[in-house]
Structure formats: C-alpha cells, structure tokens
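> below are the sequence and a predicted model; questions follow.
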Amino acid sequence: MSIKSIAAKIFAKKIYKKTQLWANNPIETQKKVLQKLIKDAKQTQFGIDHHFDQIKNEKDFAKQVPVRDYEALKTYVDKVVKGEKNVLWKGKPLYFAKTSGTTSGAKYIPLTKESMPYHIEAARNAILHYIHETGKADFVDGKMIFLQGSPILEEKNGVKLGRLSGIVAHFVPKYLQKNRIPSWETNCIEDWETKVNAIVEETFNENMAVISGIPSWVQMYFEKLYQKGRKPVGEIFKNFNLFIYGGVNYEPYRAKFENLIGRKVDSIELFPASEGFFAYQDSQKEKGMLLLLNSGIFYEFIKSDEFYTDNPKRYTIGEVELGVNYVLIISTNAGLWGYNIGDTVQFTSLKPYRIIVSGRIKHYISAFGEHVIGFEVEQALSESMVNTNVKVNEFTVAPQINPKEGLPYHEWFIEFENEPENLEDFAQQLDYEMRIRNIYYDDLIKGSVLRRLVVTKVVKNGFQDYMKSIGKLGGQNKIPRLSNDRNIVDLLKSK
C-alpha cells in the first residue's frame, strides 16, 4: 500500500466524521444555512426587493420569495451579466456557467467565491466516502479521467464563462494533476468525436483506475477503446475498478457497460448541476444519494402533482416523506432564490436524507392524464432487460396521439445493442412493467383509452446522429427520456 493511499484513508475517515455532524442534525443545519444566506444577501438588490430584513424563518422566506425558474429570474441575471454588482449576491460572480436554455437561448448561471468550493469538495468527498466504506484506496495511484467540456473560457463584462465541467477543470487539486488525463490540449478540443478519438489514443496504454462522465458519452469512449484494442475495456485497463457518473440513471446502461468492460466495477453516482452540487452516493450498500444540507444551499420541495396548482405548499427538509415525487427548489450562495432547477427527486431514506433523481418536471408524458415520469420508464426498461440478453444504447418515449389506425399509444424509440429475440414479447413485458408502476397508465389501458405501447427500433448511432444534428453531441448534453410531444422522435424518424 502506497503512502498516498494510506493518506487517502486517513483523510477519508476525517471527512466521514465531519459529514456525520451535519447529516445527523439536518433540520438545524438547514436553518443555519438559510439564516446565513439571508444575512449575506440582505443588502443586495434582490434582498432589498424581497425584504430580507424581515425574514426570520422558513415560512417568512416562502412568503417573501416566490418560486421562479430561469426565465422568471432573468431580469436580475441580466443585470449581473451586464456587470452590475450586488444584484443577486454580494459583489460579482467569479464565473458564469453557460448552459443551453429552452426559450431564452443560452442561460448564464452565476458561480461565486462562496459557491465554487462546494462543487469541488462534493466530488472529492464522494470518493472519500467510498474509500472510508470499502477500504479501497489503491486507485489513487492510478490514472483518472473525467469526460468533460472544454476548459477554454470566454469573458463577459469582466466575468469568465464556460461550461461547468470546463470551469471545474481549473480547480483540479495539485495532488491529482499528475494522475489526471486527458492532457490540457486534448481537453480543449471542441468537436466531441475528434476529442474522444484523441482521448482513446492518449489513454490506451495508461494505467486507468477511475473513469468518470455521463454514461451515454462514456459508452462512446468504451466502444472506441474496444474497436482499437479488440478486447474488453477491463482487459485494456486491468486496474480500472471505479466508474463515477452523473446526469442520467445508470441502470439502463449497466448491462451494456459490463459487457464492454468484461466484468463488474464499483460505481459512484453524483448529482451535480451548474446551479449547485446537490448530492452524492455516500454508500455502496444503501439506495440513493446523500443530500448535501451543509453546502450553502437551502432546499424546499413541492409535490409534483401539486406543482402546477395555485400556491402549492413548499416543504422543508423536516416535512418530506419517503417515495413522494418532489420538485426540487433551491436557494444558494450563488444568488439563486426559490429557484426551480427542473429536476424531481424522491427520498429513499430520512436518516440520513438520501434521494434519487426521478426525472424532470417538464419531461413527462401526460397526453391523457397518465403523468408518466422518467424514473418509471427507466425502471420498467431495466426490469424488462433482466434475465435477457437485451442491451440498450439509448432510448426515449413519446405519445402517439393520432395514429393512422387504432387507439393512441406510447411509442418507445430504442437503439438496441442486442435486440430481443421477439420484439413483440419484449414490448408486452415492457408494457406490463409500466402498468405496475403507473396506475393511471394501467387504468387507461384497461379502459381502452390507450393501447399497449409500441417499440420502434432506432438505427445504430441514431441518437448520436440526432444530437450531432442539433449541435449537442457530447459534453453534459443528454437525451430527454420523455417528451409530451413528438418533436424529438419525428427528427429521429427522419434519420
């Protein structure tokens, strides 16, 4: 065992104990976070406009600060982008994380000197919790890679901007610099396919121990490694035993990954976003990710089925229940207040508070009142793949409201790696799994409002070609699992 791995174990134990202090005192921790946020932003334009000087507790906060998405907060953000100080948070931000918007074009999410360290610490602490629980630390001597966006930053009115993953690349600790791959030059390549090819060449003969990224894009990297080496990734990288991922549910990809790797490897799930780093998997034994209650973020939760009603109740951490689908609302030390990030979560544990990401509040199918969410379709697909040789590269689901004949249905567009022996039998199994997970969908089938779902095969690399056609191949971009219209699938069909 190396000095480095021994030091990692000692540090891991220290961080674990520190985490337990706030994890075992969640309600008081969140109250203190809110109080500090209010105090630090009291003299900002937003704080003055929303009477922060009158806010004493969570109920006062909910009364003074409405829930907003980016569009509703944009008048304030625009002032920050123009270079004004003390608008949403004291001073000016260190960076803007530039993300793709839906109706407003590019979105500029502020990152401040107070918020930025938590992005780095959370990723580090996820690995340290893994070391503490498993005792495995030898990987710290190997090479590590995170498939990410370009670290080249632009500047806008004195503030640097770029993709979050590119910004984070500037904060890699010195003790990891020698272990980190790819090189700066390779990381700066903008074209995703060119970049992945360069990463394959750069890593092929290295001692890769940790690989991290969004599963769909890591899969592309693994496939190119397999093509070059003509053997599983686990044979190319004999010491690769830890996969770190975020952004999408890993389960639909797991069988394909294990096939590409040639064996099982441990994994750690993360829940990062430009708006904050919200949770990470703190245990290999327990379901869900530890919600980070002491990271400069105050959380509120709105039940998904109440979200679009007038004045829905905003729940604090002490009021949430297991298994309920909540829209995640955040207020942060980067100046986002009552902010709807669009993700929905469910709690898997209340001691400590652990969550899973169940989908997106805007990504659902409810053409007939069924309100199918991402977590349900991912579970249904994963279960349908159990005990079969079926492997899936990518998928999305959309309603077919006006079929040429017969009843409407849900249409699943699936790019198979290994196709089922009988597609109709697989569709029937998938439909069964959906019906036991969503009673509204089941009622619509029983009531002959909908017919059984239909599976449509997507050609090899069809999803990659689609993402390339809309300029979103690679990086942190993801295919929506669900759409309530057919805009995406109609483009897929045209490929």
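Right, received. Where do you want to start?

> from now on I want contacts and neighbour counts done on CA atoms only, so please keep to that.
Will do.

> in the stretch 351-495 of the chain, which spans are helices?
374-385, 423-437, 439-446, 462-469, 487-494 (DSSP state H, counting those that start in this stretch).

> if we compare the ones you listed, which one ends up closest to residue 199?
Shortest distance between residue 199 and the helices of the stretch 351-495 of the chain, using Cα to Cα, is found for helix 462-469: 18.1 Å.

> just the buried residues of that closest one, please?
Residues of helix 462-469 classed as buried by neighbour count (16 or more other Cα atoms under 10 Å): 462-467.

> do the same with stretch 120-136
Buried-residue list, stretch 120-136, by 16+ other Cα under 10 Å: 120, 122-123, 125-133.

> one step back: now the helices of the stretch 351-495 of the chain in CSV, with distance to residue 44?
Formatted as CSV, the helices of the stretch 351-495 of the chain follow (distance: least, Cα to Cα, whole Å):
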stretch, distance to residue 44
helix 374-385, 38
helix 423-437, 46
helix 439-446, 46
helix 462-469, 40
helix 487-494, 41
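
> please identify the most buried of the ones you listed.
helix 374-385 (a mean of 21; mean count of other Cα atoms under 10 Å).

> residues contacting the longest strand belonging to the chain, please?
For the chain, the strand with the greatest residue count under DSSP state E is strand 339-350. Identification of contacts with strand 339-350 by Cα atoms under 8 Å, 6 or more residues apart in numbering yields 67-70, 275, 287-288, 304, 320-331, 353-362.

> take a look at this one as well, against the first:
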Amino acid sequence: MSVKNTILKAYFSQRMRAIDRFRRHPVQTQERMLRQLVERGRRTEFGWRYDLKNVHGVEQFQAQVETFDYETFKPYIERMRAGGRNITAPGRVRLFARSSGTTSDRSKYIPVTRESILWNHTLGMRDVAAVFASNNPRTRVFDGKTLTLGGSCSEQEGNLVGDLSALLIREMTFWSGWFRAPRTQTAIIPDFWQKADAICRECAGERITSFAGVPSWNLALMRRVLEYTGKQNLLEVWPDLCLFAHGGVEFTPYRRSFEELIPSEKMQYMETYNASEGFFALADDPQRDDMLLMLDYGTFFEFRDGESIVPLEGVVCGRPYALLITSNNGLWRYEIGDRVEFTSVNPYRIRFAGRTKQYINVFGEELIVDNADRALAEACAHTGAVVGEYTVAPCYMSLHERGAHEWIVEFDREPDDRERFAAELDRALRASNSDYDAKRNTTLERQRLTVVERGRFLDWMRARGKNKVPRLVNDRRVADDLLENRQPVPSGAKTN
C-alpha cells in the first residue's frame, strides 16, 4: 500500500467514527453547532443587533432572530461586498459565490468564508471519499485522480467572485493537486469549450478514476472527450473509472446517458447536496436513493412547513420542508430556496424535493419538480428514451382552448414513439399528483411535447451564465427564450 493510501485510510477511519457519533447524537450535535455559531457571531454587527450574547438555546435563538431570504438579507451582503468588516461574519469576507437563483436579480452573491471552505465544503468532499472507501474497502479509486470540472471566477473590487466550484479550486490547499485534475489554471478557464478542449489535452492520458460536478456540464465534457480521443466509451479512455460524485440537479434524467458512456456494472453514482450556501448532505448507502444530512459541518438547520418553523427534532418523514440555515459563511436563519423531504429520522436522511419557487400552479395543479422527474423517468423506461435536458412551462387557457403544460425536451435518444412517450408521461404525472390528475379532467389538456435539437439547452445556459436549467417555471419567460429561432426536430430524427 502506498504512503498516500495509508494516510487516507487512517483519516477515513477517524472521520467515519465522527460521522457515526453525529448519527447517534443528532440533536446534541446541532445544539453544539448553534452554540459555536452564536459565539462566533456575537462580535459582529448582526450579533449586536440581535443581541446574540444573550442567546443560550434554540428557542431563544428563534425568538430573537428573524428569518431571511435573499432579498431581505441582501443589504448585509452588499455591505460585505463593499469591504465592510464584521458584518455578519468575523473579519472581512472576500469570496462570493455567484449563483443564478429564483430572485428578482440576475445573480445572487453568497458570502463564502475561509472557515466555511475548510469546515464545510472541503470537509464534505473529503467525506464523499471517506464514505465511498468505507462502502468499498477494496477500491482503487485513490490510485488515480478525480476530474473536477470547475466554473470560472474573477477579481471584482478586491473580492474573488464566481462559481462556487471555481472558488473552491482556487482556494484549496496545494496538496489537493495530488488527488485532482486538471491543473487549476485549466479548471477555471472561463469559456466552457476552450476549457473542455484543454481538459482533453491534459487529462486524456491521465489515470482518472472518478469525476465530480454538475451532470449536465460533465455530460457535455465527456462527449467532447470521446470526440477528441475517437473512443466509443469512457472506459476506453479511463479504464479505472469507478465513481461519479454528482450534485446541483436531479440525476435521474441523466443516468441513462452516463450508463451508456460508461458501460460498467462497477461504476457507482453518488449524490451530494453541495449548494452555493453550503455542503449539506451526501448519499451514504448505495442501496438507498436518499442522502445523509451532515450535522457537524458548521451549519444549524431549520425547516419550514407553511408558517411553522422547526429544528431537526421537529421534522416528520414524508413532508416537504423549505430549508433554512445558520452557517459559518455568515448566513443567519436564511431560507435558501430549496425543499427537502425526510425519508428517515434515525439517522436523519433527506431527499431533495425541488426549489421553493420551481413549480407550476397556473391551474391549481401544484406540480413540483419531484413529480416531474419521477414521471419523466417512467416515460423513458417504457419507451427506451434518454432525456438530456427538459423544462416545463404553462400554456395559458383561451376562450376556446383548455390550458396545458408544454414540455420542452432535448433527447439523447429518441423514444420508440413520441406519441407513446407523451401518453406514458401523462399517465405517470396523473399517478404521482392528485391535484394534477383532477385538473386533467377539467381545465388541463394532456401536456404538449416540444423536442429541441441537442445542444440548445447548453447554449442557453452558456449565453446566460447559468449552470442549470429551471425544470418547472410558472410563466413562459424561460420557455419562450429557449425556443426563440428554434428549428423543429422531426419525429424519428437521430438525436444520439
């Protein structure tokens, strides 16, 4: 065993014991996180305003500190971006993750402290490795490198601003290069296709054993790798490939495409919940489709169901909650815009249930992302289709027509029959959502299927500086923008 593997094995063993401790003592762990965060925040302007020096428990914290979303917390962030010190976190914050969010602004700017890099995001990525090694004791994944597809960042008025992935790559310690490819200079090239070509030149000959990142962009990169190498699948390029740690969007629509790119039963896919606001959860059991909530990363969690907000011990399984965090990146009782659903409370495991503002409810149908993803997976399974990207928008009622949903879909592989695909999608949607089913008998027609050429979604994201596509939008802004100057794709056209 190499020195590197010996060191890693010792660290992973220690870390798995710590994970087991918070599994067994979740409430105590969260109370400890809150005490540390309150102590850290007492000497900030936020701490003085909300009298944190006199907060000594969860109930008192909830009584004294109001809740925030991006719009209400934005004045604090703007002062930090302007160079203010000790605003909501100690000292000067110089790193800001730019994220396209469901706000009135084109971009959100999330503060990222040095402490959150070390004890949240980096620890989360190490735990991905620790958990994978624990589940696969004979793995050779650490004999090679992890290909990490970063975004881009730039200096702006004394701050470093950009995609979280680029900030992490820039700020990680030097030894991360022992485990990661490509080089930092390559990983943060702003133009995606220039970056992809540089990665091909640099990494095609490397021993890549895993890769990590957002599925949509990685799928585009891996296709470019095959074009560059002339190979039929990724195992011909990197025969030891065995892990994709993915996050950012629901993986279900992409799974079939990756399984075709990497035709191996040994390949494993591990979901992570690593948002701009923090690293929150990871899949600890390959036999399950949920994630372990990571309770010792410097984050105190709360969960909103309507007007009721509860700490961890107040949640129940099967109910979707809006997620609020107080964290070591200077966010306080901040609603991040995501919904989660608990699948277990011993230990606490969650499933991502979509964005709080990503839904369609034009006709009272209350369609959420979880319904859409699951219905799409069923339609694909029944028709042999592979969907690369999709988004859904309403088609409004008129004097003579009922309303409908328009599904704009980019196929990696066409279904055996588009009409059958649409029928299966409709059946699965009705089975998954009783409100949708009820409206389908009255105000809603069956969904309308619009197929776009491969690459349209990626071009749309690149042009607008986004790294994900809104799945459900309650108006037609995204749909009409996406379909502008579209060339119709005839049924039966080869899309793979």
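Received it, and whenever you're ready, just let me know what you need. All values derive from a computational prediction rather than experimental measurement.

> re the thing from before, out of the helices of the stretch 351-495 of the first structure, flag the one nearest residue 479 of the first structure.
helix 462-469 (7.9 Å).

> ok so, going back, corresponding residues in the second structure for the longest strand of the first structure?
Using TM-score structural alignment, strand 339-350 of the first structure lines up with residues 334-345 of the second structure.

> mean distance between that stretch and the first structure after superposition?
When the first structure is superposed, stretch 334-345 of the second structure averages 0.9 Å from its matched positions, counting by mean Cα distance after the TM-score superposition for the first structure.

> if you count neighbours, what's buried in that stretch?
Buried residues in stretch 334-345 of the second structure (16+ other Cα under 10 Å): 334-345.

> next: stretch 178-193 of the first structure.
For stretch 178-193 of the first structure, the neighbour count (16+ other Cα under 10 Å) marks 179-182, 186-189, 192 as buried.

> contacts for the longest helix seen in the second structure, please.
Assignment by DSSP state H gives helix 3-24 as the longest helix of the second structure. Residues from elsewhere that reach helix 3-24 of the second structure, judged by Cα under 8 Å, 6+ apart: 29, 127, 129-131, 133-134, 142-143, 295-296, 346-348.

> would residue 216 of the second structure count as being in a helix?
Yes: assessed with DSSP: H, G, I helix; E, B strand; the rest coil, residue 216 of the second structure lies in a helix.

> pull the number of nearby residues for it.
21 (other Cα atoms under 10 Å).

> do the one 10 residues further on as well
Residues lying near residue 226 of the second structure (other Cα under 10 Å) number 18.

> picking that back up, next, the angle strand 334-345 makes with the longest helix of the second structure.
80 degrees (axes from the mean of the first three to the mean of the last three Cα atoms, to 10 degrees).

> tell me the first helix or strand C-terminal of helix 3-24 of the second structure.
For helix 3-24 of the second structure, the succeeding helix or strand toward the C-terminus, using DSSP states H and E, is helix 26-41.

> how far does the helix or strand that that next one is followed by sit from the chain's center?
Using DSSP H and E, the helix or strand that directly follows helix 26-41 of the second structure along the chain is helix 45-49. Offset of helix 45-49 of the second structure from its chain centre (Cα atoms, centre = their mean, to the nearest Å): 31 Å.

> how about helix 45-49 of the second structure: buried residues?
Those would be 45-47, for helix 45-49 of the second structure by 16+ other Cα under 10 Å.

> and it, how far from the first structure on average?
Here the mean offset of helix 45-49 of the second structure against the first structure after fitting is 1.5 Å, by mean Cα distance after the TM-score superposition for the first structure.

> show me what residue 289 of the first structure aligns to in the second structure.
In the second structure, residue 289 of the first structure lines up with residue 291, judged by TM-score structural alignment.

> residues of stretch 235-244 of the second structure that come out buried?
Residues of stretch 235-244 of the second structure classed as buried: 235, 237-238, 240-244 (neighbour count, 16+ other Cα under 10 Å).

> reformat these as CSV; add secondary structure and distance to residue 263 of the second structure.
CSV is the format used below for those (DSSP: H, G, I helix; E, B strand; the rest coil; distance: Cα to Cα, whole Å):
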residue, secondary structure, distance to residue 263 of the second structure
235, helix, 8
237, coil, 12
238, coil, 12
240, coil, 12
241, coil, 11
242, coil, 11
243, strand, 13
244, strand, 13
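
> quick check, nearest of the residues you listed to residue 196 of the second structure?
Nearest to residue 196 of the second structure among these is residue 237, at 15.2 Å by Cα to Cα.

> distance of residue 174 of the first structure from residue 186 of the first structure?
Residue 174 of the first structure is 19 Å from residue 186 of the first structure, where distance means Cα to Cα, to the nearest Å.

> thinking again about what came up before, count of neighbours near the nearest residue to the match of residue 289 of the first structure once chain neighbours are set aside?
Nearest non-adjacent residue to residue 291 of the second structure, counting by Cα to Cα, 6 or more residues apart in numbering: residue 283, 4.1 Å away. As a burial measure, residue 283 of the second structure scores 24 neighbours (other Cα under 10 Å).

> now do the contacts for residue 283 of the second structure.
Listed by Cα under 8 Å, 6+ apart, the contact partners of residue 283 of the second structure are 270-272, 289-292.

> need those residues in CSV with distance to residue 16 of the second structure, can you?
Below are the contacts of residue 283 of the second structure laid out as CSV (distance: Cα to Cα, whole Å):
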residue, distance to residue 16 of the second structure
270, 17
271, 18
272, 17
289, 20
290, 18
291, 16
292, 13
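
> tell me which of those fall in helices.
Those of the contacts of residue 283 of the second structure lying in helices (DSSP H): none at all.

> of those residues, buried ones?
For the contacts of residue 283 of the second structure, buried by 16+ other Cα under 10 Å: 270-272, 290-292.
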